[in-house]
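# Could you look at this predicted model? Sequence included:
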Amino acid sequence: MKIGDIDLGERPVMLAPMEDVTDHSFRLICKEQGADMVYTEFVSADALIRNIDATTRKLHINTAERPTAIQIYGRETGPMVEAAQIVEAARPDILDINFGCPVKKVAGKGAGAGMLRDIPKMLDITRAVVNAVNLPVTVKTRLGWDHDSKIIVELAEQLQDCGIKALTVHGRTRSQMYNGEADWSMIARVKENPRLNIPVIGNGDITTPQKAVEAFDRYGVDGVMVGRASIGAPWIFHDIKSYMHDMDHPAQLSLDEKFALLRRQITESIANIDERRGILHIRRHLAASPLFKGIPHFRDTRIEMLRADTWEALDSTLNRIQHEIIPSIQNNVPTHNQLL
């Protein structure tokens, strides 16, 4: 699969753009684990133009994480064009336009998925951004605003006519937010349109290697994008790629290797911010990590882990989970923590 001149190989798997998740440290880890392309957190066009420090920092790209797409969002053509030109100066591999974010503070103001209620403006912004930069421009959007306006098949053609080089479709409407199951049959309809000749990337509920393979085999997409399933589990890219390489005997990371990746996220977050805020930033990954799912009588330890505000305290709790609690479950031996 190629986006412009960027060759991502066959059946590429990508890290989705996620606010407060896909910082440059996490992107690099996911790249090392097998992600074929990574996306930044989405960037507000208005904040970028105003040169807000927290926003401009999102433009930093580590060479080792490439190819990297920077994603922007906004509701007016002029600011989106200006932001696109600022982004181009940061030298990403791809510029992506967010027409899919469903959260109220974005979509409710007409940006992100809010553009699904104003298709002429969406197309005007897309066309203007494509014409303003020399980067490959792509779009990420949803099926439509709600159940009664699933317009993605027709919209995909219109966006292609604006000059985009690839389209990512999240298989839900804006009104669904992240609830219910993603409708991959609609994504397949986009791909099956004989008039569409740009790559189609499917997004939504890619939570296992088996679902990634199904997206390619059953729905025919050119690429898949992994979002929430990577939070607290960057090794999902390793698992998917290993399964695609050998479905009968996929390679697996050990428990120690997975804990090492989480510790790396924490220490790099602390190094990039500071101890207190770095740990706060990483709590979302700890809360979501499948490493801690299904551990019986884990509530008190989970609270302790998520309330830790120093690296020493957090590392101590992780050590106990890794070396005492989980092994005791595997050996069916209750720990003091489980007896409480």
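Sure, I can see it.
# going forward, measure contacts between C-alpha atoms and count neighbours the same way
Will do.
# Could you say which helix or strand holds residue 128?
Here residue 128 sits within helix 119-132, counting by DSSP states H and E.
# now that helix, how far from the centre of its chain.
On the basis of CA atoms, centre = their mean, to the nearest Å, helix 119-132 sits 24 Å off its chain's mean C-alpha point.
# ok, and for that helix, which residues are buried?
Across helix 119-132, burial judged by 16 or more other CA atoms under 10 Å covers 122, 123, 125, 126, 127, 128, 129, 130.
# same check, this time on stretch 241-257
241, 242, 243, 244.
# Format these as JSON lines; extra columns: distance to residue 257.
Shown next, in JSON lines, are the buried residues of stretch 241-257 (distance: CA to CA, whole Å):
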{"residue": "241", "distance to residue 257": "17"}
{"residue": "242", "distance to residue 257": "16"}
{"residue": "243", "distance to residue 257": "18"}
{"residue": "244", "distance to residue 257": "21"}
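# that older thread, summarise which helices and strands whichever helix or strand comes after the helix holding residue 128 is packed against.
Downstream of helix 119-132, the first helix or strand assigned by DSSP H and E is strand 137-142. In terms of contacts (3 or more CA pairs under 8 Å, 6 or more residues apart in numbering; DSSP states H and E), strand 137-142 is packed against strand 94-99, strand 166-170.
# Minimum distance to residue 142: which of these has it?
For residue 142, the closest of those is strand 166-170, at 4.8 Å, according to CA to CA.
# still on that earlier bit, for the buried residues of stretch 241-257, give me JSON lines that also has distance to residue 198 and secondary structure.
Below are the buried residues of stretch 241-257 laid out as JSON lines (distance: CA to CA, whole Å; DSSP: H, G, I helix; E, B strand; the rest coil):
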{"residue": "241", "distance to residue 198": "24", "secondary structure": "helix"}
{"residue": "242", "distance to residue 198": "27", "secondary structure": "helix"}
{"residue": "243", "distance to residue 198": "27", "secondary structure": "helix"}
{"residue": "244", "distance to residue 198": "24", "secondary structure": "helix"}
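# What ranges does the protein have for its strands?
With DSSP state E as the criterion, the chain has strands at 2-3, 6-7, 13-15, 37-39, 43-44, 68-73, 94-99, 137-142, 166-170, 200-203, 223-226.
# still on that earlier bit, turn the helices and strands packed on strand 137-142 into JSON lines, including distance to residue 108 and mean neighbour count.
JSON lines is the format used below for those (distance: least, CA to CA, whole Å; neighbours: other CA atoms under 10 Å):
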{"stretch": "strand 94-99", "distance to residue 108": "12", "mean neighbour count": "26"}
{"stretch": "strand 166-170", "distance to residue 108": "18", "mean neighbour count": "25"}
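# let's bring in a second model and compare:
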Amino acid sequence: MSNSCPLPRIGRHLLATRVILAPMAGVTDRPFRMLCRRLGAGLVVGEMVTSDPRLWHTRKSRLRMDHRGEPGPRSVQIAGGDAEMLAEAARLNAAMGAEIIDINMGCPAKKVCNKAAGSALLRDEVVVAKILQAVVAAVDIPVTLKIRTGWCADSNNGVRVARIAEDTGIQALAVHGRHRQQRYGGEAEYETIAAIKAAVGIPVFANGDIASPAKAARVLDYTGADAVMVGRAAQGNPWIFREIDHYLRHGQRLAPPSDKERAEALRDHLTALHDFYGRHLGVRIARKHLGWYLAGDDRFDDAGQHALRATFNGLESRHAQRRFIDELFRHDPAATPRRIARDVAPDGVCAA
């Protein structure tokens, strides 16, 4: 059974659980990574960073590479198509405190694939091998790889790429159960992940459509994977990590977080976003996270969620955003949208 399997290891790093936060651009920043780790993620992977150091002077890149205060192991994902540049990016990130380097060969975004990076690399296995060899040789910390099953339905070469990865010294492999042309549509398939796990001896992490503890257990049992990697299902629901971990260990569902726990997590997340990004950017970035939290809050219907998002998006101060969270859990859900709209003014000043 999946819950009896040992915890996976990446090099010298033994993961605390069998549930991993997937790297997601614009989502898995330092505040979110630290929250997910606190709530049960055994490993968190940072947002994708370009391998071109000439672009690291931007505020976005600097923030993506900021891992101050994070417990280990700190995993940094790099993306690009040039082996030498990726190797240098790995060296520089290791010097800045990265403890694991993850190579992105799974991103399906056009702006990434058009630069012969991300999942576009899966079309050329010779280039894949060259990149992996260069990065592994460049650093003395573990290097991991994230891939899809292939470029398209006619080119599901995930098993061959996995063998190349193992042969070149990659120490763990995350596999999203879709090929690139599927992007995030349709349903993920796990047959290829099972075949990859059977073909290699390094840890394999199953990714794609894992949105519940029961689904995580089924995927692990079916594929034989060493851990699951959760992406979109964690947006607005960071508790999913402890829920999956509990289910895998005990075979029982964990009670959902109480309103008090939810309120505390939202307050902590808001505060971390405000502190990390600064007064203005932190307020703006908090809006998308609050939208994800509301989308998963079954206390409110669609109209209520829409009204709450509209009110929150009109707030311009961290104080008003925190007041919003207080009000969100203070009153009867049916009255909450109207009450918040009345008590928290759109300009960010709390009404009397």
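Great, that's in hand. All of these numbers come straight from a predicted model, not from anything done at the bench.
# Nearest to residue 267 of structure 1, out of the buried residues of helix 119-132 of structure 1: which one, please.
Among the buried residues of helix 119-132 of structure 1, and counting by CA to CA, the member closest to residue 267 of structure 1 is residue 129, at 37.6 Å.
# and the closest one, what does it touch?
Neighbour list for residue 129 of structure 1: 80, 81, 84, 137 [criterion: CA atoms under 8 Å, 6 or more residues apart in numbering].
# Where helices are concerned, which of these count?
80, 81, 84 (DSSP state H).
# quick one: which of the residues you listed is nearest residue 210 of structure 1?
residue 84 (36.4 Å).
# Report the angle between the helix holding residue 128 of structure 1 and strand 94-99.
170 degrees (axes from the mean of the first three to the mean of the last three CA atoms, to 10 degrees).
# Compare helix 119-132 of structure 1 with structure 2 and give me the mean distance after superposition.
With mean CA distance after the TM-score superposition for structure 1, helix 119-132 of structure 1 departs from structure 2 by a mean of 1.1 Å once superposed.
# which residues in structure 2 does that helix match up with?
Helix 119-132 of structure 1 lines up with residues 125-138 of structure 2 when matched by TM-score structural alignment.
# Next up, the contacts around the equivalent of residue 80 of structure 1 over in structure 2.
Superposed on structure 2 with TM-score structural alignment, residue 80 of structure 1 falls opposite residue 86. Counting by CA under 8 Å, 6+ apart, residue 86 of structure 2 touches 51, 52, 78, 79, 80, 131, 134, 135.
# Could you identify the most distant pair in the residues you listed?
Across the contacts of residue 86 of structure 2 (CA to CA), the longest gap, 15.3 Å, separates 52 and 134.
# Tell me the spacing between residue 43 of structure 2 and residue 71 of structure 2.
For residue 43 of structure 2, the distance to residue 71 of structure 2 (CA to CA, to the nearest Å) stands at 10 Å.
# Who has more neighbours out of the two?
Higher neighbour count among residue 43 of structure 2 and residue 71: residue 43, with 23 against 9, using other CA atoms under 10 Å.
# Which position in structure 1 pairs with that one?
Looks like residue 43 of structure 2 aligns to residue 37 there (TM-score structural alignment).
# Against residue 71 of structure 1, how distant is that match?
From residue 37 of structure 1 to residue 71 of structure 1 the distance is 13 Å (CA to CA).
# Please apply the same query to residue 86 of structure 1.
From residue 86 of structure 1 over to residue 71 of structure 1 (counting by CA to CA), the distance is 12 Å.
# With neighbour numbers in mind, choose between the two.
More crowded of residue 86 of structure 1 and residue 71, by other CA under 10 Å: residue 71, with 28 against 18.
# Thought residue 97 was touching that one, still the case?
Yes: assessed by CA atoms under 8 Å, residue 71 of structure 1 is found in contact with residue 97 at 5.5 Å.
# Mind telling me what residue 331 of structure 2 corresponds to in structure 1?
Per TM-score structural alignment, residue 331 of structure 2 is aligned with residue 324.
# Give me the nearest residue to its match, chain neighbours excluded.
residue 335 (7.3 Å; CA to CA, 6 or more residues apart in numbering).
# Next, the contact list for the one you found, please.
324, 325, 328.
# Specify the stretch among the helices and strands packed on strand 137-142 of structure 1 that is closest to residue 250 of structure 1.
strand 166-170 (27.4 Å).
# what range in structure 2 matches the closest one?
Against structure 2, strand 166-170 of structure 1 falls on residues 172-176 (TM-score structural alignment).
# repeat for stretch 256-274 of structure 1
Aligned using TM-score structural alignment, stretch 256-274 of structure 1 spans residues 260-278 in structure 2.
# counterpart of residue 74 of structure 2 in structure 1?
So, by TM-score structural alignment, residue 74 of structure 2 is matched to residue 68.
# ranges for the helices of structure 2?
Here structure 2 has its helices, by DSSP H, at 30-38, 59-64, 83-95, 110-113, 125-138, 158-167, 191-199, 213-223, 240-250, 259-277, 279-295, 302-313, 318-328, 336-343.
# buried residues in stretch 182-201 of structure 2?
188, 189, 190, 192, 193, 194, 196, 197, 200.
# Now do the same for residue 247 of structure 2: its match in structure 1.
Per TM-score structural alignment, residue 247 of structure 2 is aligned with residue 243.
# Can you tell me which of the contacts of residue 86 of structure 2 is closest to residue 325 of structure 2?
Nearest to residue 325 of structure 2, judged by CA to CA, of the contacts of residue 86 of structure 2 is residue 78 at 35.2 Å.
# Please tell me how far the residue nearest the centre of structure 1 sits from residue 76 of structure 1.
Nearest to the geometric centre of structure 1 sits residue 16, at 2.1 Å (CA atoms, centre = their mean). Separation of residue 16 of structure 1 from residue 76 of structure 1 (CA to CA) stands at 24 Å.
# contact partners of stretch 20-27 of structure 1?
With CA under 8 Å, 6+ apart as the test, stretch 20-27 of structure 1 has contacts from 15-16, 38-41, 58, 60-62, 65, 231, 234, 265, 268-269, 281.
# Going by neighbour count, which of those residues are buried?
15-16, 38-41, 58, 61, 65, 231, 234, 265, 268-269, 281.
# ok, these vs residue 155 of structure 1, which is closest?
residue 16 (21.0 Å).
# what's the nearest residue to the aligned residue in structure 2 for the closest one if we skip its chain neighbours?
In structure 2, the residue matched to residue 16 of structure 1 (TM-score structural alignment) is residue 22. In space, and not counting its chain neighbours, residue 22 of structure 2 is closest to residue 231: 4.9 Å by CA to CA, 6+ apart.
# What count of nearby residues applies to the equivalent of the one you found over in structure 1?
The alignment partner of residue 231 of structure 2 in structure 1, by TM-score structural alignment, is residue 227. When neighbours are defined as other CA under 10 Å, residue 227 of structure 1 has 19 of them.
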